[in-house]
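1. Model the following, please.
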Amino acid sequence: MRDKVYFTSSGVSCAAWHYPGTNGGCVVMTGGFGVTKEPGTDRFAERFAAAGFSVLAFDHRHFGESAGEPRQVARVRDQLDDWRAAIAYAKTLPGVERVAIWAFSLPGGYIVQLASEDLGLSAAIAQSANVDGPTVTRHASRYQSSGIAVRLLGRSLLDVVGSWFNRPPRLVDLAGPTGTVALLNTPDAQLGSDILSPDNRYPDWQQAIAARSVLPAALYRPAKYAPDARCPILYVVCQDDKSALVAPTLKAAATTPKAAVLQVPGNHYAPFTNAHEQVVEAEIGFLHANLAAAPAGTATGSN
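-> Okay, here's the model as predicted:
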């Protein structure tokens, strides 16, 4: 059971699903970069709710059912503000005493930065997280020709200039095969549509993003915040992840004061497919240890 709710972030109305819980803990969630709340969170949110946790799964401004114009524009700064507003709102929900955060891919990197802030969080889960944009971008370039990379850069710069004159965004697909202009051309990124929205289960999900959003995302490096994390973080790492690499995430985990690491076989979307049961059970165990009761002195998780 879930209800549609709304909260305000910097004057913009953000839409969310609220799953009421019974154990005092609430998990605030979003999908990946450009991924709306339903394809990005439904499968995990339902399991968390069944385990007794409240869930607040929301759309960033400019995406999904949230307000904000122009559409499909993802600014890292604005999305982090949306997270802070969602966390503050979650604390006002009936029965909520403690809050955790969960996200994957680039917003999985947001988790690391937010965990370093004084937001009163009890736990955080960074799943298949991109914690080092420059390193991931260099690796992703292996799946692009130099000509395609130049076209993507050119479209991004033209879109930035267009934004100065209030022109509509120039969109790029979230993923595409090698030889096409897209945010990512990595092999696992190309699987995202079929995995997150099988049989077009979520037809309203627009799988594109404003080109002006690409460069800031490529430069974002939240791993630098890991040593300052104030709450336990569970890092879920996919061993064959080509879209959010293993090495930077393990390095960030090694510098996180209260870190737990779960490594699973498979690609970027393994937590949604073959590794789903292993991952969701580990995440629920981590949440029970750090969210459903008074925060423990050490993180609990699987290695």
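2. When you work out contacts or count neighbours from here on, use the C-alpha atoms and nothing else.
-> Fine.
3. where exactly do the strands run in the stretch 51-200 of the chain?
-> Using DSSP state E, counting those that start in this stretch, the strands of the stretch 51-200 of the chain run over 54-58, 98-105, 123-129, 171-175, 182-184.
4. helices or strands up against the longest one?
-> With contacts defined as 3 or more CA pairs under 8 Å, 6 or more residues apart in numbering; DSSP states H and E, the secondary structure elements packing on strand 98-105 are strand 25-29, helix 106-115, strand 123-129.
5. And for the fourth one?
-> Using 3+ CA pairs under 8 Å, 6+ apart as the contact criterion, the neighbours of strand 171-175 among helices and strands are strand 182-184, strand 208-210.
6. What segments of the stretch 1-150 of the chain are helices?
-> 37-50, 76-90, 106-115, 133-140, 146-164 (DSSP state H, counting those that start in this stretch).
7. And the longest one, what's buried?
-> Okay, so that is helix 146-164. Along helix 146-164, these residues count as buried under the neighbour rule (16 or more other CA atoms under 10 Å): I148, A149, L152, L153, R155, S156, L157, D159, V160.
8. and for comparison, fold this next one:
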Amino acid sequence: MRVDVEFTSGAVTLRGWLYRPEQSSGIVPLVVMTHGFAGVKEWVAPFAEVFSNAGLACLVYDHPGFGTSDGEPRFEVDPVAQIEGYRDAITYAQTLDGIDPERIGIWGTSFAGAHVLVVAATDRRVRAVVSQVPLTNGWATFRSLVPSIMLPLVHAGIAADRQARASGKPHETIKAASDDPTELVAMPGIEVYNWLMANGPQIPTWRNEVTLSSIDKFQSYAPEAFLRRVSPTPLLMVIADQDTLTPSDIALQSYADALEPKELALIPGPHFAVYEEQFDRASGIARDFLLAKLGG
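-> All right, here's what the predicted structure looks like:
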């Protein structure tokens, strides 16, 4: 029950898949879902399958510049454009036959776990939000990933890239992850590199790269400013207790700062455990929450 779909966000065509529950008759709720930093929709699809098997329709798509979606420059992680993509996906979903426009939920993971907080805080069409292994504080997370000794080099690179683009050169790109700890990458650490290498190369549209300007946008992203505004929309945070990519302590503090109604699921393991050995637990908790808040 998965079909290819596309919709427009700004002037860009975004592409993805619409999952409809096989056993459903009549109008059903829908969950809008997309991937994290330097990801692709294929990594989200297993969660959509769990949700659709339980009676929820799902709209899964690639961010602008990634996967099968259009958008230039390619591999630009732009929080503003990605947040608009979510909101335009909601609008598109509300036009679909058989979808209840009043029962729309959103799910985001990792970097998109930040976006869903902003979307839920600013778009009251959202009836429930799941934020999985989320980035919840932009600068605090950026500083946890970039050692102080590297900051001058990162900022010098960002400045040089801006100057080059002003003179007509293309966006500089860097690796999303690397096994060389001295290399400037978007997501440092061998854990990230190993997971990306195990799950990315078999997907034709995936590349181990992002624009350098993505890092500039990352350091100025502040989803924490929207956190308390999510209420009264029901919020579920799924946090990995050994997460060092979107650090557990930062996420747990953000959960404490969020207003009710809210629920916390603390999952054993590091960041990528929710996609691997803890998948059943993470997806099942999210499924049950969405069913409770949206209905089946």
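9. How alike are these chains, TM-score-wise?
-> After superposition, the two chains reach a TM-score (TM-score structural alignment, normalised by the length of the second structure) of 0.91; 287 aligned residues with a CA RMSD of 1.8 Å.
10. out of the strands of the stretch 51-200 of the first structure, nearest to D81 of the first structure?
-> Distance to D81 of the first structure, taken as CA to CA, is lowest for strand 54-58 among the strands of the stretch 51-200 of the first structure, at 12.8 Å.
11. what stretch of the second structure lies opposite the closest one in the alignment?
-> Aligned by TM-score structural alignment, strand 54-58 of the first structure corresponds to residues 57-61 of the second structure.
12. average offset between the matching stretch and the first structure?
-> For stretch 57-61 of the second structure, the mean deviation from the first structure after alignment is 0.8 Å (mean CA distance after the TM-score superposition for the first structure).
13. List the neighbours of that stretch that are in contact with it.
-> With contact meaning CA atoms under 8 Å, 6 or more residues apart in numbering, stretch 57-61 of the second structure is reached by 14-21, 28-35, 41, 44-45, 48, 51-52, 69, 89, 93, 99.
14. And for stretch 139-147 of the first structure?
-> Under CA under 8 Å, 6+ apart, the answer for stretch 139-147 of the first structure is A149, T178, G179, L184, N185, T186, K242, S243.
15. Quickly name whichever of the residues you listed is closest to A226 of the first structure.
-> S243 (19.9 Å).
16. Next, that closest one: secondary structure please.
-> Counting by DSSP: H, G, I helix; E, B strand; the rest coil, the backbone at S243 of the first structure sits in coil.
17. Which position in the second structure pairs with it?
-> Checking TM-score structural alignment: S243 of the first structure goes with L245.
18. ok, now which ones touch that match?
-> Shown in contact with L245 of the second structure (CA under 8 Å, 6+ apart): T141, L145, M187, V192, H271.
19. Who wins on neighbours among those residues?
-> In terms of neighbour count, H271 stands highest of the contacts of L245 of the second structure at 25 neighbours, by other CA atoms under 10 Å.
20. So what does it match up with in the first structure?
-> Match for H271 of the second structure (TM-score structural alignment): H268.
21. picking that back up, dump the strands of the stretch 51-200 of the first structure to a markdown table, plus distance to Q79 of the first structure.
-> Below are the strands of the stretch 51-200 of the first structure laid out as a markdown table (distance: least, CA to CA, whole Å):
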| stretch | distance to Q79 of the first structure |
| --- | --- |
| strand 54-58 | 11 |
| strand 98-105 | 12 |
| strand 123-129 | 16 |
| strand 171-175 | 17 |
| strand 182-184 | 18 |
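22. Quick one, which of those strands gets closest to Q278 of the first structure.
-> Closest among these, using CA to CA: strand 123-129, at 12.8 Å.
23. right, and the strands of the stretch 51-200 of the first structure - which one's nearest A210 of the first structure?
-> Nearest to A210 of the first structure among the strands of the stretch 51-200 of the first structure is strand 171-175 (4.4 Å), distances taken as CA to CA.
24. what stretch of the second structure does the closest one fall on?
-> Aligned using TM-score structural alignment, strand 171-175 of the first structure spans residues 173-177 in the second structure.
25. hang on, the earlier thing: nearest to I209 of the first structure, of the helices and strands packed on strand 98-105 of the first structure?
-> Ranking these by proximity to I209 of the first structure (CA to CA) places helix 106-115 first, at 13.4 Å.
26. and that closest one, which stretch of the second structure?
-> Helix 106-115 of the first structure maps onto residues 111-120 of the second structure, going by TM-score structural alignment.
27. ok so, going back, I'd like the helices of the stretch 1-150 of the first structure as CSV, with distance to H62 of the first structure appended.
-> Below are the helices of the stretch 1-150 of the first structure laid out as CSV (distance: least, CA to CA, whole Å):
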stretch, distance to H62 of the first structure
helix 37-50, 13
helix 76-90, 10
helix 106-115, 15
helix 133-140, 22
helix 146-164, 14
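28. so which of those helices comes closest to D204 of the first structure?
-> helix 37-50 (9.8 Å).
29. Give me the contact list for the closest one.
-> 16, 19-21, 27, 29-32, 54-55, 57-59, 64, 196-197, 202, 205, 272, 280, 284.
30. My understanding was that the match of H271 of the second structure contacts D241; is that so?
-> Yes - if you go by CA atoms under 8 Å, H268 of the first structure and D241 touch, sitting 4.6 Å apart.
31. what do those two both touch?
-> S128, D188.
32. picking up where we left off before, if we compare the helices of the stretch 1-150 of the first structure, which one ends up closest to Y220 of the first structure?
-> Closest approach to Y220 of the first structure among the helices of the stretch 1-150 of the first structure is made by helix 133-140 (5.1 Å; CA to CA).
33. with the second structure superposed, average distance for that closest one?
-> Mean deviation for helix 133-140 of the first structure: 1.3 Å (mean CA distance after the TM-score superposition for the first structure).
34. quick one: that helix aligns where in the second structure?
-> Using TM-score structural alignment, helix 133-140 of the first structure pairs with 138-145 in the second structure.
35. And the strands of the stretch 51-200 of the first structure: which comes nearest C231 of the first structure?
-> For C231 of the first structure, the closest of the strands of the stretch 51-200 of the first structure is strand 123-129, at 5.4 Å, according to CA to CA.
36. Please name every helix or strand in contact with the closest one.
-> Packed next to strand 123-129 of the first structure, using 3+ CA pairs under 8 Å, 6+ apart, are strand 98-105, helix 106-115, strand 233-238, helix 276-290.
37. I'd like to know which elements the helix or strand that comes right after the third one is packed against.
-> Read that as strand 233-238 of the first structure. Of the helices and strands lying after strand 233-238 of the first structure in sequence (DSSP states H and E), the nearest is helix 246-255. Applying 3+ CA pairs under 8 Å, 6+ apart, we find helix 246-255 of the first structure packed against strand 233-238, strand 259-264.
38. relative to strand 98-105, how tilted is the first one?
-> Orientation of strand 233-238 of the first structure against strand 98-105 (axes from the mean of the first three to the mean of the last three CA atoms, to 10 degrees) gives an angle of 20 degrees.
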